[in-house]
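# just a sequence and a predicted model for now, questions to come.
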Amino acid sequence: MKMKVYALSLVIPLLLLGAVLGEKLPSKQTHSKVDEKLKLLNKVSLKTIQTEYGDVIDCVEIYKQTAFDHPSLKNHTLQMKPSFYPATKSKNWSSLRGMSQSWWKSGSCPMGTIPIRRILRQELLNGTSPENYGRKNPYIVNPNRTTVTQETNKTHTFNFLDKNGTSNFLNGTSNNLYVNRSTAMLITEGYSYIGAKGEINVWNPYIEKTNEYSTAQIWLVSGSREGMESVEAGWMVNPTLYGDTKTRFFIYWTADGSQTTGCFDLTCTGFVQTNHEVALGSPIEPVSSEFGPQYEIAIFIFMDVNTSNWWLLLNHKEVGYWPGELFVLLRGSAKVVQFGGEVYSETIGKEGVKHTSTAMGSGGDARDMYTGAAYIHHVRIIDYSLTEKYPEWVMEYMDEPYCYSAYNYVQYIKEPEFYFGGHGSHWNPYCQ
């Protein structure tokens, strides 16, 4: 009898523990979807590189990359080089403090292949679902909280198109704060844009929770904010996507405001890579330091007017392109260009919940400026004049000016310098 009681006393806790764990363990259906996704993303490689920081880089034949699994790209002809280059006046990259990708220490991929960061099973299981892995959450409006006022925007407007200093793109459909994300940026609109570029200094911001991320980037956008088509590139810290808090080079695209399309890097079909030296999602180093050296990446995105493909250049080298077939509005041009940062957190925009302390940029305020804040220098756009130039109209924009700031410095210098950043709620009672 005692033996039965003892056995039962063991079984009950195990059953209870199993029930608790059962809610967290993925189902057989989830594992099946994960297997299917891994098969799609991790192609057969000609060479495999094990990096010293834990990533595996697969050298995949260029014609067998994931992009060509997209339904719209079945008959797509690979474009190895742009057929068109806008007229540029860029300074020599050798004069900048540039970055390198950490995986270069461990090997290289041969010509005719592209380096692809291998996606691990656990990374897919850590996401919300295999279907949404690598995708931003859609924009969700919180009707109970408003964004920066028009009066605030007026204070930070420089020759902007609308006399009252407001943005049709940001405020045309809603003047409410978006849930889950916060931006601080320089925005220009009013023309048809076919390119944008800038030099972004690289930092490693603090991330409070593993399901949060922080970016510094350039966006080219068409459509409303909630349903926008966009191509984006810059650097990011994203523990959920990459499994660590390293600063990594990233790209992103969507054709419907991240409702059902698009993703970071090569975690879905779409972006066509042509470069055998750049691994999307790979760590970049070194990073900038306060009062110390500043290290930069040069981002240039432009549309090949002959093919409608959006080309991406990193440090003046072609990485690849987003095919025009992915889009509707962006097949003609972008209507908005944004330069700056974005923080994602489930606490942003929610009443009664403490705001995240995840940092943007360096974590310093935009007015800390050079060596203190994140920046994008040599901001340029390209319209149908086909020549790069500083935007005619720009505006600073902040979703939450008490949490993350933007500052376009224009005094006593040859051209404006744009700074952005902030540390969220960390030691900041005004960020709520």
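Noted; the coordinates are in hand. Predicted model only: the values in this text are computed from it and were never measured. Numbers count the residues shown, from 1 in each chain.
# going forward, measure contacts and count neighbours with C-alpha atoms only.
OK.
# the stretch 151-300 of the chain: helices as residue ranges?
For the stretch 151-300 of the chain, helices defined by DSSP state H, counting those that start in this stretch occupy the ranges 168-171, 239-242.
# nearest to Ser222, of these?
helix 168-171 (8.9 Å; CA to CA).
# quick one on the thing from earlier: highest mean neighbour count out of the helices of the stretch 151-300 of the chain?
Most buried of those, by mean neighbour count (mean count of other CA atoms under 10 Å): helix 239-242, with a mean of 20.
# ok now it, how far from the chain's centre?
Offset of helix 239-242 from its chain centre (CA atoms, centre = their mean, to the nearest Å): 12 Å.
# the stretch 201-350 of the chain: strands as residue ranges?
213-222, 229-237, 248-254, 263-264, 272-273, 284-285, 296-304, 309-314, 317-322, 334-344 (DSSP state E, counting those that start in this stretch).
# take a look at this one as well, against the first:
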Amino acid sequence: IIQSDGYKTTGCYNFRCAGFLQTNNNIVIGGSISPISVLNGNQFEISVFVWKVGPKTWKLVAKLGPDDTLVGYWPVEIFTTLADYATQVQWGGEITNAQTFGRHTTTQMGSGRFQDEGFRKSSYFRHLEIVDHNNSLQSTQNLYTRGEQPKLYAVNNRFSDDWGSYFFYGGPRLSHLHREPP
């Protein structure tokens, strides 16, 4: 979970800043989950839902198996513009690049495989939907993709009847096989 003001002046991950109130300790925010997918082997998914419930609360629900689990919520008091509704949603991968010793990080994104390797190799998000003002799920349209280091990390988006709106993303990291990105 990242909480920020659009990366302008504040931001933190998981519980490093106040706001999100966890109500279930079976899922650890920032922790690992299992089982995990295996390259070219069994693939496992989680479903994540974030939506506004009533006038006071944004909830986070995860589905790791057959049941939905309420993980926690953000009280409306911590928001300014999100108190009523969201104007955009973002899905994706992110790495932290502190430029240690003036070099790009060696952190991989997603599974560490590029998006064009597809299912059983690349990381992905699928069935991307938003909740409208009537509290109904709607398929996403006109997805915008962005990659800041395309030689190291990439993304593509697609649509199919089985997966709805989806995208593969990821990349291996900076290594001796790559030259320093600009």
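That came through fine. What you see is a predicted model; the values in this text were computed from it and never measured.
# circling back to that earlier point, and Glu400 of the first structure, which of the strands of the stretch 201-350 of the first structure is closest to it?
strand 334-344 (10.8 Å).
# in TSV: the strands of the stretch 201-350 of the first structure, plus mean neighbour count and distance to Thr188 of the first structure.
Below are the strands of the stretch 201-350 of the first structure laid out as TSV (neighbours: other CA atoms under 10 Å; distance: least, CA to CA, whole Å):
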stretch	mean neighbour count	distance to Thr188 of the first structure
strand 213-222	27	10
strand 229-237	26	15
strand 248-254	24	19
strand 263-264	21	24
strand 272-273	28	27
strand 284-285	20	28
strand 296-304	24	15
strand 309-314	23	19
strand 317-322	21	22
strand 334-344	25	5
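# closest to Ala184 of the first structure out of those?
strand 334-344 (5.6 Å).
# so where is the closest one in the second structure?
Mapping strand 334-344 of the first structure onto the second structure (TM-score structural alignment) gives residues 86-96.
# now do that stretch: distance to the chain's middle.
6 Å.
# contacting residues for the corresponding residue of the second structure for Asn428 of the first structure?
Matched across to the second structure, Asn428 of the first structure falls on His178, judged by TM-score structural alignment. For His178 of the second structure, the contacting residues are Leu152, by CA atoms under 8 Å, 6 or more residues apart in numbering.
# Ile301 of the first structure matches what in the second structure?
So Ile301 of the first structure corresponds to Val50, using TM-score structural alignment.
# I'd guessed that match sits against Lys63; true?
No: using CA atoms under 8 Å as the test, Val50 of the second structure is too far from Lys63 to be in contact (11.7 Å).
# picking that back up, including distance to Gly363 of the first structure, could the strands of the stretch 201-350 of the first structure go into a markdown table?
Listed next are the strands of the stretch 201-350 of the first structure as a markdown table, based on distance: least, CA to CA, whole Å:
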| stretch | distance to Gly363 of the first structure |
| --- | --- |
| strand 213-222 | 10 |
| strand 229-237 | 13 |
| strand 248-254 | 17 |
| strand 263-264 | 23 |
| strand 272-273 | 32 |
| strand 284-285 | 18 |
| strand 296-304 | 17 |
| strand 309-314 | 24 |
| strand 317-322 | 29 |
| strand 334-344 | 11 |
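# any idea how far stretch 321-340 of the first structure is from the chain center?
With CA atoms, centre = their mean, you get 15 Å for stretch 321-340 of the first structure.
# what does Tyr409 of the first structure correspond to in the second structure?
Per TM-score structural alignment, Tyr409 of the first structure is aligned with Arg158.
# same thing with Pro143 of the first structure?
Checking with TM-score structural alignment, Pro143 of the first structure has no match.
# so what's the residue count around the closest residue to Pro143 of the first structure other than its chain neighbours?
Of all residues not flanking Pro143 of the first structure in the chain, Asn176 sits nearest, at 5.8 Å (CA to CA, 6 or more residues apart in numbering). Residues lying near Asn176 of the first structure (other CA atoms under 10 Å) number 19.
# surely Asn176 of the first structure is in contact with Ser182?
No: Asn176 of the first structure is beyond contact range of Ser182, at 11.9 Å (criterion: CA under 8 Å).
# in three-state terms, label the match of Tyr409 of the first structure for me.
What DSSP: H, G, I helix; E, B strand; the rest coil gives for Arg158 of the second structure is strand.
# ok, now which ones touch it?
Ser165, Tyr166, Phe167.
# got these as a markdown table, with neighbour count columns?
Formatted as a markdown table, the contacts of Arg158 of the second structure follow (neighbours: other CA atoms under 10 Å):
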| residue | neighbour count |
| --- | --- |
| Ser165 | 20 |
| Tyr166 | 18 |
| Phe167 | 24 |
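# what range in the second structure matches stretch 123-133 of the first structure?
Going by TM-score structural alignment: stretch 123-133 of the first structure matches no residues.
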